[in-house]
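A.B. asks: Next come a sequence and a model predicted from it.
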Amino acid sequence: MDIEELKYLLKKYNDQTATPEEIRIVEDWYESVNGEVPNFSLDELANFKANIYANVEANMMNTAKDGDKKNTFKIYRHYFAKAAILIGALLGIVYLFFVNPNRSAKSSLTANHEIKPGGNNAILKLANGTSVVLNDDITGQISNQQGVEVTKTKSGELVYSIIDQPGANVALMNTVTTPRGGQYHLILADKTEVWLNSGSSITFPAVFCGKDRKVAVTGEAYFEVAKNKLKPFIVSTKGSEVTVLGTHFNINAYDDEDAELTTLLEGSVSVKRNNQCLLLKPGQQASITRNSNLINMKEIEDPNVLVAWKDGYFQFDNADVAAVMRQISRWYNTEIQYNGSVPVKQYIGRIPRTVSAKELVEMLSYSGIHCTIEKNKIIVNPK
């Protein structure tokens, strides 16, 4: 994409005339820079920033004039989120290629002390107690259990495939665990797909033999459950039990979070905690706070924000600083230290999970979260 085309797309983005595909190109633009200096002047970049906010304000005013008070707040947040994403990209380009033009976008990755982002890392524990490190060195068949072949693809997926009639009606349990700084995608024998986030695990049978399909999860996992009306899919955590027939949903059950969250994107699920049971519809989230037996439900404006991690992004919608830094700590496998009290600030933005920690803290600083990297720790400063 040449410079004139890029300027043209940015203008359409700001004029609210861009197609969905053009919007995607603009918002992913800065990921494809790869060290090449875009031919923008600082004045042009400043004007783009000013135009973005001007369009946000104009759209808010038009919404208010139209009298649609019910949806005004939702639309405000939509435009501010879009603006925050693009402004973060523009300011990142300004820093990387104008303020410090002698370094490439990838140069900081070479430093020995640099905190690196996570990647596809996990350990598979088979029913016989054997552990297999799922790194890039291993591909092909790993095991055969109850007529189920376990293979690791070249693209990094762990796949369970039924190749023969199950040899026994006894569940052989397997566990996949991701470390801090790891993630993994696996396909179970029933074709259910599971994405594990950092510091998470799933325990499941090599083949589902009984009247249901039960798995156990710690940490965070996103599910796309294969439909089977005769065998409900049940996910158990420390705090709840989620039952589905076929659907897309996310469970966040980290021990260091304030609450366990189940967010539904498609289909329906029931969330059970002791004697309470709540049925969710798409766009709803069940929340169970620690040391509580109550399940609370709320509407989520854009549930895709909460599963952006599986597509390679941090994405935040009015998240507090502590919540932002917990995600960063898990993915970069690093300690977060606060210099003084935790800053009181809400963060909106989207950041690729592939950037180095140094680039990450530079991006956060544009939104007022000021960090430094010291001795493999990320220090959060008041200002």
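C.D. replies: Perfect, thanks for sending it.
A.B. asks: going forward, measure contacts between C-alpha atoms and count neighbours the same way
C.D. replies: Noted.
A.B. asks: Identify the residues contacting Ala64.
C.D. replies: By Cα atoms under 8 Å, 6 or more residues apart in numbering, the contact list for Ala64 reads Thr72.
A.B. asks: The stretch 51-200 of the chain: strands as residue ranges?
C.D. replies: In the stretch 51-200 of the chain, the strands defined using DSSP state E, counting those that start in this stretch lie at 119-120, 123-125, 131-133, 140-145, 148-152, 157-162, 173-178, 182-187, 193-196, 200-205.
A.B. asks: Any idea which residue is closest to the centre of this protein?
C.D. replies: Trp309 (1.4 Å; Cα atoms, centre = their mean).
A.B. asks: Give me the three-state assignment for that one.
C.D. replies: When classified by DSSP: H, G, I helix; E, B strand; the rest coil, Trp309 comes out as helix.
A.B. asks: cool, and the one 10 residues further on?
C.D. replies: Three-state secondary structure (criterion: three-state DSSP) places Ala319 in strand.
A.B. asks: Would you agree it is in contact with Tyr347?
C.D. replies: Yes - taking contacts as Cα atoms under 8 Å, Ala319 lies within contact range of Tyr347: 5.2 Å.
A.B. asks: Which one's more surrounded, the two?
C.D. replies: Tyr347 (21 against 15; other Cα atoms under 10 Å).
A.B. asks: Distance check, that one against Val217.
C.D. replies: Per Cα to Cα, to the nearest Å, Tyr347 is found 28 Å from Val217.
A.B. asks: ok, structure two:
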Amino acid sequence: MTKEEYILLYEKYLKGICTAEEQKLLDTYQDNYSLNFHFLEVHDNQKDKERNARIYQQLKKSIDNTQPPKLSWYKHPFTAAAALIGILSIGAYLFWTSPKINKQEKVLASQTKMNSGSNKAVLTLGDGSRLILDNASNGILTNQGQSVISKESNGKLVYNTSGVSQSYAVEQNLITIPRGGEYQIVLPDGTKVWLNSESSLSFPVVFKGNTRKVTLSGEAYFEVAKNKNSPFSISVKGTEIKVLGTHFNVEAYDDVNTTLVEGSVQLKNKTQSVVLKPGESGLTQNDGRFKIEQADLESVTGWKNGYFVFHNKELKSIMEQVERWYDVDIEYEDDVQDKKFYGKVSRSDDLSELLKNMELTGIVHFKIQTDNKTKRKKIIVTT
């Protein structure tokens, strides 16, 4: 049974028109199709939009009028009804309108194993020495001045400070996250920072005086420890982010985009100064001015919570995240970079799962090559 056939059979079950034999078949195949992923291309064509809307409403009505079974095998924390609506509408759309998929490419995507990223980081101390954290044992790593640096389980680095001497010369540390890595650090003031792939954070081993300053490159999520007498600030590509105590995400691989989840932050550069409200994003534009807009919090913070979340995202943006997290190279053979998609998938899944599910849209396909010299994997994107 194909996935499309399974989805349509499940739709019949929700409508209450399954035979006993079909019910038994559905139960048999249930474990094979765990519905741990949903993906849909975004259509600009009005006719496609209207058709998808009709499918969605039909399936929503069938679900509302039928008591669905408990989806204990569904891997992600959606509500069962919401997840089922999204998946079934997509499944019906794929089954009815998708062109045939090149079987050779699909097999290649599904059979080539490419592991997800993991907790990886390098810590550079004030004297220039380097500690590879993914190889280090848990426990105390080193003492630096008045700080004890420890590695805890689940990829977390913790700085514990036993008091601050004003005469003590404060050293800077640098934590660097490579491609295919992520790491969490608890700074000397108790601020928690989640660092994404290809990111780095420079910070003092102890905060003293009336300021707490760090420098970021890449992407990080901050939960800043409150201290009204010592404001926390982040320097990133000419933008200064000032906070007292709040939760926010900063993405600065290209332009600087700050998204506020809780509290308030001030964005400041040579051109202007603005204050963000919860649920807003502030993007630093080429002219230096800030563009403020409502944020898609689930999409922005998905990486920190262990997911890729794509809401109306261009394929180029999606593959940039894939490139960093799975440590692969991306090459395009056809002009598909501006195609937009919806989707959600666990970052712990093998890359082949993401690729083969994107192929189900019939819009994009992938070929996987390995460089004989470097042994690096390359994903070639085609139509």
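C.D. replies: Nice, thanks for sending it over. These numbers come from a predicted model, not from an experiment.
A.B. asks: sorry, back to before: between the strands of the stretch 51-200 of the first structure, which one is nearest to Tyr254 of the first structure?
C.D. replies: Nearest to Tyr254 of the first structure among the strands of the stretch 51-200 of the first structure is strand 200-205 (8.0 Å), distances taken as Cα to Cα.
A.B. asks: From the contact counts, what lies against the closest one?
C.D. replies: Strand 200-205 of the first structure sits against strand 173-178, strand 213-224, with contacts defined as 3 or more Cα pairs under 8 Å, 6 or more residues apart in numbering; DSSP states H and E.
A.B. asks: Superposed on the second structure, what's the mean shift for it?
C.D. replies: Aligned to the second structure and superposed, strand 200-205 of the first structure gives a mean residue distance of 0.3 Å (mean Cα distance after the TM-score superposition for the first structure).
A.B. asks: Give me the angle between that strand and strand 182-187.
C.D. replies: 30 degrees (axes from the mean of the first three to the mean of the last three Cα atoms, to 10 degrees).
A.B. asks: neighbouring contacts of strand 200-205 of the first structure?
C.D. replies: When contacts are defined by Cα under 8 Å, 6+ apart, strand 200-205 of the first structure is touched by residues 171-179, 196, 214-221, 254.
A.B. asks: cutoff 6 Å now
C.D. replies: 171-178, 215-220 (Cα atoms under 6 Å, 6 or more residues apart in numbering).
A.B. asks: if we take the residues you listed, which one ends up nearest to Val150 of the first structure?
C.D. replies: Looking across the contacts of strand 200-205 of the first structure and measuring by Cα to Cα, the closest to Val150 of the first structure is Asn174, at 10.7 Å.
A.B. asks: Please give me every residue in contact with that closest one.
C.D. replies: Lys125, Leu126, Ala127, Thr203, Phe204, Pro205.
A.B. asks: what about burial for those, which qualify?
C.D. replies: Buried by 16 or more other Cα atoms under 10 Å: Lys125, Leu126, Thr203, Phe204, Pro205, out of the contacts of Asn174 of the first structure.
A.B. asks: which one of these sits closest to Gly147 of the first structure?
C.D. replies: Distances from Gly147 of the first structure to those, taken by Cα to Cα, are shortest for Pro205, at 12.3 Å.
A.B. asks: Which residue is the nearest non-sequential neighbour of that closest one?
C.D. replies: Using Cα to Cα, 6 or more residues apart in numbering and skipping the chain neighbours, the partner closest in space to Pro205 of the first structure is Met173 (4.3 Å).
A.B. asks: Check whether the one you found really touches Gly129, as I assumed.
C.D. replies: No - counting by Cα atoms under 6 Å, Gly129 is not a contact partner of Met173 of the first structure; they are 9.9 Å apart.
A.B. asks: Please enumerate the helices of the stretch 251-383 of the first structure.
C.D. replies: Secondary structure of the stretch 251-383 of the first structure (DSSP state H, counting those that start in this stretch): helices located at 321-332, 357-365.
A.B. asks: Same check on the stretch 51-200 of the second structure?
C.D. replies: Under DSSP H, counting those that start in this stretch, the stretch 51-200 of the second structure gives helices at 80-97, 103-111.
A.B. asks: how about these, which one is nearest Leu267 of the second structure?
C.D. replies: helix 80-97 (36.3 Å).
A.B. asks: tell me the most buried of the helices of the stretch 51-200 of the second structure?
C.D. replies: helix 80-97 (a mean of 18; mean count of other Cα atoms under 10 Å).
A.B. asks: So what touches that helix?
C.D. replies: By Cα under 6 Å, 6+ apart, helix 80-97 of the second structure touches Glu4, His38, Tyr56, Lys60.
A.B. asks: Likewise for stretch 225-240 of the second structure?
C.D. replies: Contacting residues not belonging to stretch 225-240 of the second structure are listed as 190-191, 210-216, 241-245, 267-269 [Cα under 6 Å, 6+ apart].
A.B. asks: Mind doing that once more with 8 Å?
C.D. replies: Contacts with stretch 225-240 of the second structure, where a contact means Cα under 8 Å, 6+ apart, come from 189-192, 209-217, 224, 241-246, 252, 256, 267-269, 284.
A.B. asks: of the residues you listed, buried ones?
C.D. replies: For these, a burial check counting by 16+ other Cα under 10 Å picks out 189-192, 212-214, 216-217, 224, 241-246, 252, 256, 267-269, 284.
A.B. asks: Please confirm that Leu9 of the second structure is located within a strand.
C.D. replies: No - counting by three-state DSSP, Leu9 of the second structure is not found in a strand; it is helix.
A.B. asks: mind checking how far it is from Leu260 of the second structure?
C.D. replies: Per Cα to Cα, Leu9 of the second structure is found 43 Å from Leu260 of the second structure.
A.B. asks: Kindly report the same for Gln57 of the second structure.
C.D. replies: As judged by Cα to Cα, Gln57 of the second structure and Leu260 of the second structure stand 34 Å apart.
A.B. asks: circling back to that earlier point, biggest separation within the contacts of Asn174 of the first structure, which pair?
C.D. replies: The widest separation within the contacts of Asn174 of the first structure (Cα to Cα) is 11.5 Å, between Lys125 and Pro205.
A.B. asks: mind listing what the residue nearest to Pro205 of the first structure touches?
C.D. replies: Contacts of Met173 of the first structure by Cα under 8 Å, 6+ apart are Leu126, Ala127, Thr203, Phe204, Pro205, Ala206.
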